[in-house]
Structures are given as C-alpha cells and as structure tokens.
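> Need coordinates for the below:
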Amino acid sequence: MTNPRYTQRVLPGLVAVAVLATAAGYAGSHYFNVFSTGHAAVPAAAATVMHQHGMQAVSAAKQGDAEAYTCPMHPEVVQDHPGTCPICGMTLVKMQQAGDHAGNASPLVHVDEATQQRMGVRMESAAVTNMHKEINAFATISPDESRTVFVNPKVEGWIRHLHVQGVGQAVHKGQVLYEIYSPELQQRQRDYVDLLTRREALLGSSMELVGPNSAMLGSLAKERFRARERLLAADIPLDVVEELEKSRRISDVIPVRAAQDGVVGSIAAREGSYVNPMQTVLVYTDSRRVWAEITLFPDQVSWLKSGDVIVLTSGLDKTVQIRAKIDLSTLQIDAASRAAKLRLPLENSNQAFRAGAFAEAVILSSARKALSVPRDALIRTGHGDFLVVGQGQGHFSNTAVKTGIEDKERVEILGGLKAGQQVAVNAQFLLDAAGSLQAMQQRQLPPGSGANAAVVASPTPESSKPGMDMASGMHMHAGALQ
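Predicted coordinates for the structure are as follows:
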C-alpha cells in the first residue's frame, strides 16, 4: 500500500518536471526552426493570410488597378506595398503590367533596357549556315609494324658493351647499339685473311696465269667474295671489313650498328649476357610514321564516308594538329562488341605523336545547309530544349525547339524557330528565371481569374541596393525554378 506522505512529496515534483519538459520542447522546436531556416518560422495562420493577400495583389496588378510587390527568392510572398520579405529579408521587387504581345498567346517576360545592360544580354539572329556532323573520339597511337627492327645476333657470343641505356631512347642510323665478342666471328675473319693471302701469293708468283693457274685464281676470287658477304651478313660493319682487308688484323670485339633511325621499344639483354641467334637483344621502331587507331560505335559509323576530314590533336602537344582523309577500306569491326576500329597512317616528323600515347579525334562529316543558332543560346532541360526569343520592345519568351546536329560553335534547329529571329546568346538563364517566376505567380491565382497579360518585375529604388537588383535576384532563383 502506497504511503500517503510519500505521494504528497513526489506528486508536485512530477508535475514540475512535466511542465519543464513541455517548455523545453517548445523552445527547442522554435530554436531548431530558426537555426535551420535562418529566420523564425511563419505561423500557419499568418501564411494563409499572406497567401490570400498575395493572390488579391497579383489579381489587382494584372487588372491594372494597383501595384504589387514580390520577393525574388520567395515568389509566394506578394503584397500591395513596398517592403522587405518576411522570410529572407530581401527588398521586394515591383510587379508591373506589360500587356499582351500582339498575336502571341504565350506568356512573355519584359525586361527594360537598363536591366538588360546590367545583365549583359546579347542577341543574335538565327541564320542558315554550313553545318558538319562532328564525331568526337579518341585515337590510340601505335607504331608502324613495317618499320620495326628486331636486333638478333647472327652468331653466338657475349655482349661486351651495351650502348643503349633504356626503353624510349632515340637511336640513329649508324649508331653503335652493342659490341659482341664471338669466337665464331674471329674464325670467319681468319678464313677471310687466308683467302686474301693466297690470292695475293698467286698473283705475285712468276707463273703464267693460264690453264690450271687461271682456274685456281678464279676459284679464289669467288671464295673471297662469299667470305666477305658472310662477314657483312654477320652484322660486321663495312668499315671494319675494309680495315681488315688493309691491316689483316683480327678484331676481337665487333660493333653492331643501327640500320635506321628509331626509338627503342624493348631490351632483352645486358652487358655480359650470352646471346645466340634465337634471342632478341633489342627492338626499335622508326617513329617518323605511326598509325592512329580510332574506336567508333555503330551509330557513329553510319555517318562516315570515304573522304571525310578527320582532325587529330596530339595528346602530348595540344598545338599540333594533323588533318587527314578517311579511307573506309581500313575499317575493321569487332564481331563481339560491334565496335569499329579505323586505322590511319600519320607522318610524325615532329615527333608529336608517340607510340602508346592518345590523341583527340574529331571527324567532320560532309557539310550541309541548316538553320542554326550559337550553342550558348540553347537551354537544355529534362523537359526538352528551349531558346529565349526576343519579341521586340524588351519582350522575351521561352520557345521550345527541336535540335539536330551540333558542332563546336553552333547547333541546328529543326523546328520551333524561323530564320532571322533574335535569340539571347548569354544571360538567357536570367531571362528564363524571370519567366519561371511569372509562371509561378500565375499559378497562385484562383481558377478563371488569369489573363494573358504578362506580369513582369522591374527594379525599384528600394531594390537598387548592392546584391538586391533584379538580375541578381533572378540569378539566385534560376536554379530553384528549373
């Protein structure tokens, strides 16, 4: 059974704790609203009254009976007198009646000349120009296999000195690649010296060169020619053979020289290594001519024709470009991935296209006449492509268009625009934000009370403070309305 005295002492404490908890919860929720939004939350009743007064103000402004003011950041805030936004504190912007544009039922936005200058609006006419279908891809630079040299020793031996330091080193024709010590090459030199000695002895004798002597001399001449060719075929340089013929001294170490210019691709031996004809010492390739391999997808191949121009930009030096013609006879299609590989030969005299590097490839299809506008004028959204079209006297409208091919500067317009119409090339996002602001305000009107008149915002003296003009307000609001 509960003690009455205990109950009398505990019950007031519980009541006090409950009251404190309720007060703390209210204060915490109020503080959280202020901390998360940067301002105190607007009560629901006040918001309802604000919305009703806002709809009345907008309706009156559309009918020309009164003026209305709105916040660029919170278009739901509309009142019939100047002031500041109760939510964010920004200066309210005046709403004016711009009237219907002749013959156009679509909503317009009006921006005066002063505001256009501050926004930096630049207009340009839609025109018929030559358009190319551009295909952007990447090319892999590979060496020309026909200019690759594999250096294999012709005899067995040991590498005494290796004059190539590593992969990527440039070598020149006649440069010594390595020096080899080979007993077999020494024996071939001795055999050749013996033939030279016998031939000279036969020519220096007093015997007449007739009959058997003449046949013996002819046989020695043929044998000497074969022995000399064997020395040259064993990579013994010509100057070493000529020195052997003069001095009759055997060279213990034979230098092996490069047959052409190139860049070393691999090295498989080092100084002191034992090598034989089955082993590749090094590989080098003439890099003055390379192949560009471009990978394309099936939908891109359908645009290609033989003779189309392709522009290759070096990945090592962006200032170097090469223009070439496409030859579809080199096109190869992978049966598994359906991807196509296009190979083009490139003259690489300036060494800007190195094997293994990448290059940017732009394929220009055949030119055709098309109605086009600058690419910067196009507004791409999830609901389609739009242009801000000038209607004259400071009026602008959003126009949905259908686009076609594109290049680096212009985009083709297939529908929704006529030649000669003015479009906004820059600051179109600010103009589009103003149109979106107007559309949101029109949606706040009661059903059946709307008109075709365009309500627009223009700067007022109160909004001329830094950071509070119409251009900045629409700029901040553009991202929220798109």
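> Every contact and neighbour count from this point should use C-alpha atoms.
Noted.
> For the stretch 351-482 of the chain, just list every one of the strands.
358-364, 368-374, 379-381, 384-392, 395-406, 410-415, 422-426, 455-458 (DSSP state E, counting those that start in this stretch).
> can you redo those strands as CSV with distance to residue 219 and mean neighbour count?
Below are the strands of the stretch 351-482 of the chain laid out as CSV (distance: least, Cα to Cα, whole Å; neighbours: other Cα atoms under 10 Å):
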stretch, distance to residue 219, mean neighbour count
strand 358-364, 59, 21
strand 368-374, 76, 20
strand 379-381, 89, 12
strand 384-392, 90, 19
strand 395-406, 78, 18
strand 410-415, 81, 20
strand 422-426, 90, 23
strand 455-458, 110, 23
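> how about this one, so we can line them up?
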Amino acid sequence: MKTIFKIAAIGLTALAVILFASCKGKSGTSATAGAAGQEQGQVAKARPASEKTIYHCPMHPTYTSDKPGDCPICGMKLVPMEKEEKQAATPPPAPKKKTMYRSTMSPGEISDKPGKDSMGMEMVPFEVEESGSITEVGGRIQVKISAERQQLIGIKTALVKSQSIHKLIQAVGRVDYAEPNISIVNLKFDGWVEKLFVNSTGRAVRKGEPLFDIYSPELVSAQQEYLIALKAGATLGDAASLLNSAREKLRLWDITDSQVEELGRTRQFKKTVTVYSPSPGIVVEKNVLQGQKIMAGENLFKIADLSRVWILGEIYEYELPFIKTGQEAKISLSYYPGESFAGKIIYIYPYLKPETRTNQVRIEVANPGLKLKPEMFASLEIHVDYGTKLTVPAGAVLDAGVSKIVFVAKGDGYFEPREVKLGVKGENLFEVLDGLGDGENVVTSANFLIDSESSLKAALSRMTKGSTEEHEHD
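You can find the predicted model right below:
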C-alpha cells in the first residue's frame, strides 16, 4: 500500500514540473515576440518599406547602383545618396508629344488638325515634342545639382553684364634709327681732305661742328668768279646778275652764307674750305681719311640724331584688326628693369614678314639720355579699348569645337546649357553677340564637371528614348 502512494507522489511531482516548464516557455516566447515586433515597428517607422537605398560614385555622380561596392569607372567606393540627390538623379520625364498632320505629297505642308491637303489627299498624323520639353544643346541637357554637391565641387557663378572691355596686345620689338633724323655728308665737287677734325665713329657731334677741310681747284675757281663779279658790281651797275649767279653757285656747292659773306668781306679766296656737320647726333659711319681724294657724291659721314628713335614692333596677323595709328604703346627693356617708355604708333607697314607671319608697326619714342640704343630688343604693350559691350567671363565659356557653350544657373540647383555667339575677346572677358541676356547668371568654375554630367545624362536620355521607340515599334 505504501509503495502505491510513493509511485503516485512521484508521478504528481513530475506532472507539476512539466506544467511549470510549459507555462514558462509560453511566457518567454510571448515576450520575445513582443520585443521583436516592437523593434520591427521602430525600424518600419524609421524607414518606409518602399524606400530603397541608392549608391553613387562621388567622382562620377551619374553612375548609380542599388548595392554598395566600387565604381567601375574609377574604382572609388560608392556612397549612399541623399534624398535630394536621388531626386536630382531621377531621369527627366519623357517629353510631351503633340500630334500634327502633314501631306504625303508635299511634306512641307503641315497642320495641327486632321483634314485634307491642298491636293485633296488625306493628311497623315505624326508626333512632335511640345515646346517646353527637355531639349539638347550641343549634346548636353539641363541638370540639377544639390546645394551640398555644388559646394563640394566648387561651383561659382558670375553675372552677364554690360561693361567696358579692354584687350592687351603684347609684342616684341627692336630699337632702330628714326630715318628722318639721319644725315649724310657728301660733296658736289672733287677734292682732297687737307685736315680731318672728326676721325672716329661713335663720336657725338653738334650741328655746325667742323668735320674736315677740303681743297678743290673747282671750289677755288668758283670763289674767284664770285670775287670778280663782286668787283665788277662795284664799277658796273649791270653786273648784279653775274654776282647773283656766282653767289648761287657757291650755295649750291653747300658753302654756307657765313662763308660767302666772309669771302665778300675779305675779298680773298681760300685754298681750303671747312665742311660742317648739318645736324647734331652720333657719327655712325665714317668713310673718309685725312689726305684722301674725294669724288663728288661720295658718302663721307652718316650722322644719326638719337634724341628720338623708332621701335619696330612685330604684331601677329590675327591681332592686326585691333591696331591703329595713333595708339599709345608702353615699351620696356630688360636692360632697365622697372622702367618704361611711352611711344605712339605712327605707321603700320602694308606687308607681312613671311618667316614669322608678323606685321611690323613703327612706334616713335622720345629718347632722353640716349638710353634706347639701336638694335636693342624691347617688349611692347598696347592697350585696346573696345568701349562698353555685353560681356561674359572668359572662364564661363566652353569651347565645343564649332560652337561655344555656357551653363546658365536657373535657380533651385538647375543648370541649363546655352550656345552663345561671341565677339571680341578682352582681358578675361568675351563680348556677347547672341545667346545671353544682361543679368543672367553663368557658371565660371567647375563648369567642366557640370559639362561632363550634362553630356552623360544626355547620352543616357538618348539611349532610353531609343529603347522606348524600339519597344513602341515592336
């Protein structure tokens, strides 16, 4: 009997343990499920189920992926896009299309309503993009860039405005003699140099300074004729013409008035006559020696006045339209650092030098102190003023080969490509002939990055459009 009670007690104890364990398990499961449900609710609340993380390359923003990884173009790590960037990366909506009608017999006959053409044939429909839809400009389309990305890539803008536009033309030149300031000394009769006063080149001479004494039998004879005419004039009243003829002969032989007057006063001819310098300057050529026989017309001295000199500047042919006589020029030389000279263009040569494809211009410059010496090299600066023009910064213009493109900031992060027609180029400015208006905002920095993104998006848009058209055709 006791054995039966023991067995029953053991069974009841085991049953109680099983029931307790079962209740505890259900309670734990319920708590775990509740915690998990609460966590899932928080996650769902933090991120909508429909939202999907998109990754893109910082260097190539047009490449996107729904999975993290590396950019296939440059190998950089892809980063998650912000909400604003996702909106900017969203492809533009398909352009709206409008149904038009044209003649099958005369394709140039178009109407926006169905009907018959001028020949009585039914017009056939075709679709065109409505105005206001996204259009390409030179293979580029409008793009949107978030404010954060604008700051990251360093976008800067400037206004299109009317202002004075200047151009600086730089050229090289060479110092030369001013041709009107060159004098040649020669004689109109034969003779011998009895005494030479200026016997070296490079020497400075004054106007009227003695150069040499000349003996000439012809000159002695001319003096005697003058003295005879002078004597005859004192005794014969009709000898005036003979006297004038003899005096004029001496003058034509470059005998000075003072020498003729001295001859008339002393009534004695001179064996030798002194020849004087006709102008001040530097003796740059000397072709005479003491005792030398001189022939009439032979060049004996070349004297150059260097108080004014010429600068022969070399101007490239594409800059010639901007060069005019009377323009001021600034001249500087490496020999005189920090010092400049002012000159004026007095002549433009009517031909080019084929070796250099440059055109020479003549600039006249005052030369106090004779600092500018012939054959010195010089640097030239010529400022050209075009007046007030509508201008765009040169940094805003992208050269697309046959066309010039700028990006116009339209606001809210939108940048629109615009083809422009340009005029003259000044210092960091272009004249705008067409394509931009006064007050428009154009991109001047990071426009190459915008251009790359715009071109890529245009290419993707064309691919998408082509794919859509193929599906429609099928």
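> Need the TM-score between these chains.
Overlay of the two chains. TM-score (TM-score structural alignment, normalised by the length of the second structure): 0.51; 352 aligned residues with a Cα RMSD of 6.1 Å.
> what's the closest of the strands of the stretch 351-482 of the first structure to residue 296 of the first structure?
Closest approach to residue 296 of the first structure among these (Cα to Cα): strand 358-364, 10.7 Å.
> ok, residue 237 of the first structure - contacts?
255, 256, 257 (Cα atoms under 8 Å, 6 or more residues apart in numbering).
> what about residue 236 of the second structure, how many residues close to it?
Residue 236 of the second structure has 11 neighbouring residues, counting by other Cα atoms under 10 Å.
> Could you check how far it is from residue 441 of the second structure?
According to Cα to Cα, to the nearest Å, residue 236 of the second structure and residue 441 of the second structure sit 98 Å apart.
> Please name whichever of the strands of the stretch 351-482 of the first structure is nearest to residue 19 of the first structure.
Nearest to residue 19 of the first structure, of these and by Cα to Cα, is strand 455-458 at 50.1 Å.
> whereabouts in the second structure does the closest one align?
Strand 455-458 of the first structure corresponds to no residue of the second structure when matched by TM-score structural alignment.
> for that strand, packing partners?
strand 93-97, strand 109-110, helix 428-443 (3 or more Cα pairs under 8 Å, 6 or more residues apart in numbering; DSSP states H and E).
> Format those as JSON lines; extra columns: distance to residue 157 of the first structure.
What follows is those, written out as JSON lines (distance: least, Cα to Cα, whole Å):
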{"stretch": "strand 93-97", "distance to residue 157 of the first structure": "93"}
{"stretch": "strand 109-110", "distance to residue 157 of the first structure": "89"}
{"stretch": "helix 428-443", "distance to residue 157 of the first structure": "76"}
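> what ranges do the helices span in the stretch 101-250 of the second structure?
Taking DSSP state H, counting those that start in this stretch as the test, the helices found in the stretch 101-250 of the second structure are 147-153, 217-235, 240-252.
> Nearest to residue 333 of the second structure, out of those helices?
helix 147-153 (43.2 Å).
> Give me the angle between whichever strand or helix holds residue 290 of the first structure and strand 358-364.
For residue 290 of the first structure, the enclosing helix or strand under DSSP states H and E is strand 289-296. Strand 289-296 of the first structure and strand 358-364 meet at an angle of 60 degrees, taking axes from the mean of the first three to the mean of the last three Cα atoms, to 10 degrees as the criterion.
> and the residue nearest the centre of the first structure, what does it touch?
Centroid-nearest residue in the first structure: residue 360, 8.3 Å away (criterion: Cα atoms, centre = their mean). Contacts for residue 360 of the first structure (Cα under 8 Å, 6+ apart) come out as 136, 137, 138, 139, 312, 313, 314, 315.
> Export the residues you listed as CSV, with columns for neighbour count and distance to residue 114 of the first structure.
Formatted as CSV, the contacts of residue 360 of the first structure follow (neighbours: other Cα atoms under 10 Å; distance: Cα to Cα, whole Å):
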residue, neighbour count, distance to residue 114 of the first structure
136, 14, 42
137, 16, 45
138, 18, 47
139, 25, 50
312, 24, 46
313, 22, 44
314, 22, 47
315, 20, 46
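> between those residues, which is nearest residue 441 of the first structure?
After measuring the contacts of residue 360 of the first structure against residue 441 of the first structure - Cα to Cα - the closest member comes out as residue 136, at 43.3 Å.
> Now do the contacts for the closest one.
Residue 136 of the first structure touches 360, 361, 362, 363, counting by Cα under 8 Å, 6+ apart.
> Now the second one: closest residue in space that isn't a chain neighbour?
Translated: residue 361 of the first structure. Excluding the flanking residues, the one nearest residue 361 of the first structure by Cα to Cα, 6 or more residues apart in numbering is residue 312, at 4.7 Å.
> Can you list the neighbours in contact with the strand or helix carrying the one you found?
Here residue 312 of the first structure sits within strand 309-314, counting by DSSP H and E. Outside of strand 309-314 of the first structure, the residues within contact range by Cα under 8 Å, 6+ apart are 319-326, 352-353, 358-365.
> Next, please give the residue ranges for the helices of the stretch 251-400 of the second structure.
Along the stretch 251-400 of the second structure, the segments classed as helices by DSSP H, counting those that start in this stretch run 257-266.
> coming back round to it: neighbour count added to the contacts of residue 237 of the first structure, as JSON lines?
JSON lines is the format used below for these (neighbours: other Cα atoms under 10 Å):
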{"residue": "255", "neighbour count": "20"}
{"residue": "256", "neighbour count": "21"}
{"residue": "257", "neighbour count": "19"}
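> Can you tell me which of those residues comes closest to residue 143 of the first structure?
residue 257 (21.4 Å).
> So the closest one sits against residue 174, correct?
Yes. Contact between residue 257 of the first structure and residue 174 holds when scored by Cα atoms under 8 Å: they sit 5.2 Å apart.
> Excluding chain neighbours, give the residue nearest to residue 135 of the first structure in space.
Residue 135 of the first structure sits nearest to residue 363 (Cα to Cα, 6+ apart), 5.0 Å away.
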